Structures are given as C-alpha cells and as structure tokens.
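Visitor: here's a sequence, model it:
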Amino acid sequence: MNFFDDVPEPLPRPRQPQPVRPGWSGPPSDELPGVVHIGGFLYSSPNAVLALKLVEVYSTGCLLDLVWTLRRGDESDREWRDVMDQGFNHPASRMAGDNGLMVGVAYPDGRKAIASHPDPAMFEDVTGPVLAVLGGGGGSGNDHMVQSSARYWLWPLPVEADTRLVAQWEALGMPESSLVVSGERLGDALGNIRTYWSE
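Guide: Below is the predicted model:
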C-alpha cells in the first residue's frame, strides 16, 4: 500500500459566481481588441520625444500605449543620472507629485479625465470619464538615452468625435502638449474586436 493511497478526496465546494467588474476598471477579460496604429507625437524636441504608438479598442474603452525617449545633451554625469531617474518615474505616481508625467484626455463634450487623480473605489458609482494607469512596459537607459513606456485605460470609449490626449512633464521641460485621436478610427476598430467565447 502506498503512503498516499488513503488520502481522502476533498469535499466538493460550490463554484463562486464570476464577479462583475465595472467597465471603468480596465479592459474586458474576454476580448481581443481592435488595434488603431496611431504613431503620433505628443511632444518632440532635440532631446525628448513622447509618442502614442497605438490604441487597443475594446467594447467598453481603450488602452493608450505611450512611449518616451530622452536623449542626453550636454548634461554632466550627475545631471544625466537625475534625468534618468525622472525618465523612469512611473507616470501618475502618487509619489511623483507634479514632477512626473501628467496625462489627461479631453472629451469632445468638454469632460476631461486626468490620470494623476485617484482611481475610483471599486464599488463607487462612476459616470466617467476615467483615465487610469495600467502599468508600464519597462524601460532601459545608458549614458546616451533613456526609453520607457506606460499604458493607460480610458473609459468610456470616445467614438462620437475626436478626443484630445494631453501630456505635460515639467521636470523634463515638456510643456503641455497634445495629440488628437480620431473618434472615427476608434469607432471603426470596434468592428475588429473578437470575443473569446461565443455563448
């Protein structure tokens, strides 16, 4: 007889219902998004670039994929270390205050969302819009350049008209700059969404 032969089977337990996630908290977990390749600059200078690579469109909102690159100029080693530290400063970090990358969205009807504001509580009644940081894609840096990225969840999906994406990074000398995102292109991408399960 094997030592484990008489281990009893666990008692069956009832399956827990699938929790309903509010739309503003992130993309649906059962959708493959439609993708809009933007490739547009929010800001560009001889030593700094901030760009929107693409937008992943879901039925409820969209993910904005931002990237930035900082190029060393005539900074001393100490000054460049400070620039590198700032370049890796997570966007909208509660610790960053006004020094980090500030990102916001202006809807066509005058409403706006700013990523530095606290996210709503999970069970709060939210009317939107909401812009939330959903993490960064990491980064790299050396004696010549710093590169990093971040993703932002925007809810609800603005398809009625064009939306303006706004950014500012005072510590790095980036003034308030913006890029227009086409509502028509976001709306067209809705037709490319694929759901995982057909019920």
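Visitor: could you use CA atoms for every contact and neighbour count after this?
Guide: Fine.
Visitor: what's the burial count for the nearest residue to residue 145 once chain neighbours are set aside?
Guide: Distance criterion CA to CA, 6 or more residues apart in numbering; nearest residue to residue 145, sequence neighbours excluded, is residue 71 at 4.6 Å. Residue 71: 19 surrounding residues under other CA atoms under 10 Å.
Visitor: one more to line up against the first:
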Amino acid sequence: MLLGIPGLVFAIGSAATAQTVSREDAMRAAIHPVRDNGAMQAWLSRVPVTRDFPDDFTSTLSGHGQAFTIEMSTAPGCLPCADLWTKLVALGRHYGWQVRTIGSQEAMLRSGRLGLPWVGHPVAWVRPLADVNRTIPVAVGTDHRPNLARNLYLAAKMATGVRPDVGVRAMSKFTGIVGVPARASTR
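Guide: Predicted coordinates:
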C-alpha cells in the first residue's frame, strides 16, 4: 500500500506527540547488569558483531601496540569484567598491546573527567604510554572481540590524528553489559 506524503505525515504523527525520555530512562535502557553467564550471553547475543574492517586495520593495531596501553576497571565477582579481561588480553597478545587493571576510584574519576556517567564495571580505556591524562574510552561493559578490536583501532586512529568526532561517532555503541554492583554489607 502506498501512503503518499499526506498519509506518511498522518502515520508518523507530529514531534509534539513524541514521548520525552528522561536521562534515568535512557540509563536504564542502556545498562544491563548481569549476575550469571546465561544472562551475559543473552545480552551479548543481541549485540551486532563488526564484520568489515579497513585495509589498514591489522597494521594499525600491530604498529601502535608499543605506544598505547589498555586499562580497565574491575571488581571482585564481576563476570563481565572477567569476560572483557580475557578478550582484551587475547587482543593485547595478538597485536602487542599492554593490558592492565586500574582501581575503582581511578575509573570513576576518568569517567567523570570525560563526562561519562558511572554505570559500573567494567569500563576500558586506551591511553598513550607517555600521557596518563589522555584517555579514550573503548568499552563500557563487555563486548564481542571484533567490536573491541574495532574500538582499539579507532582509539589508535583518534590518538594519532583522525578527527575525534569521527572516531567517537563510530565508537558510541557501548554494550552496557556490566556486573551487578556488590551490596553494601549491613552490620
């Protein structure tokens, strides 16, 4: 059935009738705390996997490994943290990048400096070895290995001269698959 312009306008409605989404609603929709492997795999199964890479992908990742480090936050009992760590270490070995953990306080400070809301562990950043203050977020929650490799590639490009708005737009789809926050013990 062909609607034509008047029918299309009627079907779409006006912008004034669109529902306003609060920041809290957006956060709830974007963050997926998981307690077990089944829940984590269920969320990961919904995440598209990057399949196309630029011609200089491997040479960029291999060539920049000595200049950058990957740093990630973690927490005891955090399943997505263990999953992300395993994938980042494998990528680090393959391309020659260092991978290390950072503490929760440092992770929260970095997130705040970049204007990212703190959503939980894990969060991963890339930074030049020579500049501890120049960080680029590459993961909020765990992700598929090809997507993580894509984000490492984009971080290397951004840090070495690609216009940041291009890289940020390409990396903006973080999964938000994080660990369930530990409950505070009551005495």
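Visitor: TM-score for the pair, please.
Guide: Once the chains are overlaid, their TM-score stands at 0.25 when taken by TM-score structural alignment, normalised by the length of the second structure; 78 aligned residues with a CA RMSD of 5.2 Å.
Visitor: quick one on the thing from earlier: how far away is the residue nearest to residue 145 of the first structure from residue 150 of the first structure?
Guide: Computed as CA to CA, to the nearest Å, the residue 71 of the first structure to residue 150 of the first structure distance reads 18 Å.
Visitor: what does residue 83 of the first structure give?
Guide: Using CA to CA, residue 83 of the first structure is found at 18 Å from residue 150 of the first structure.
Visitor: which residues in the second structure form helices?
Guide: For the second structure, the helices defined by DSSP state H cover 4-12, 23-30, 37-44, 57-64, 79-95, 104-113, 145-159, 164-171.
Visitor: now these as TSV including mean neighbour count?
Guide: Output for these, formatted as TSV (neighbours: other CA atoms under 10 Å):
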stretch	mean neighbour count
helix 4-12	10
helix 23-30	11
helix 37-44	14
helix 57-64	16
helix 79-95	19
helix 104-113	16
helix 145-159	22
helix 164-171	14
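Visitor: end-to-end on stretch 53-66 of the first structure?
Guide: Using CA to CA, the two ends of stretch 53-66 of the first structure sit 6 Å apart.
Visitor: and residue 53 of the first structure, how many residues sit next to it?
Guide: 16.
Visitor: flag every buried residue along whichever strand or helix holds it.
Guide: Using DSSP states H and E, residue 53 of the first structure falls within strand 48-57. Across strand 48-57 of the first structure, burial judged by 16 or more other CA atoms under 10 Å covers 48-57.
Visitor: what is that strand packed up against?
Guide: Strand 48-57 of the first structure is packed against strand 34-44, strand 62-71, with contacts defined by 3 or more CA pairs under 8 Å, 6 or more residues apart in numbering; DSSP states H and E.
Visitor: could I get these in JSON lines, plus columns for distance to residue 138 of the first structure?
Guide: Output for those, formatted as JSON lines (distance: least, CA to CA, whole Å):
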{"stretch": "strand 34-44", "distance to residue 138 of the first structure": "19"}
{"stretch": "strand 62-71", "distance to residue 138 of the first structure": "10"}
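Visitor: any idea which of those gets closest to residue 195 of the first structure?
Guide: Of all those, it is strand 34-44 that lies closest to residue 195 of the first structure, at 10.8 Å by CA to CA.
Visitor: quick check: closest non-adjacent residue to residue 54 of the first structure.
Guide: Residue 54 of the first structure sits nearest to residue 37 (CA to CA, 6+ apart), 4.5 Å away.
Visitor: is the one you found in contact with residue 55, as I believe?
Guide: Yes. With contact defined as CA atoms under 8 Å, residue 37 of the first structure and residue 55 form a contacting pair (6.6 Å).
Visitor: surely residue 80 of the second structure and residue 177 touch.
Guide: Yes. The criterion here is CA under 8 Å, and residue 80 of the second structure meets it with residue 177 at 6.8 Å.
Visitor: so which strand or helix has the residue nearest to residue 65 of the first structure when sequence neighbours are not counted?
Guide: Spatially, and ignoring its direct neighbours in sequence, residue 65 of the first structure is nearest to residue 151 (4.7 Å; CA to CA, 6+ apart). Residue 151 of the first structure is part of strand 145-155, with elements assigned from DSSP H and E.
Visitor: residues in contact with the residue lying closest to residue 48 of the first structure once chain neighbours are set aside?
Guide: Leaving aside its chain neighbours, residue 48 of the first structure sits nearest to residue 70 (4.5 Å; criterion: CA to CA, 6+ apart). Contacts for residue 70 of the first structure (CA atoms under 8 Å, 6 or more residues apart in numbering) come out as 47-49, 87, 145-147.
Visitor: what's the PyMOL syntax to select whichever of those residues are buried?
Guide: Typed into PyMOL, the line below selects the buried ones among the contacts of residue 70 of the first structure, using 16+ other CA under 10 Å:
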select buried, resi 48+49+87+145+146+147
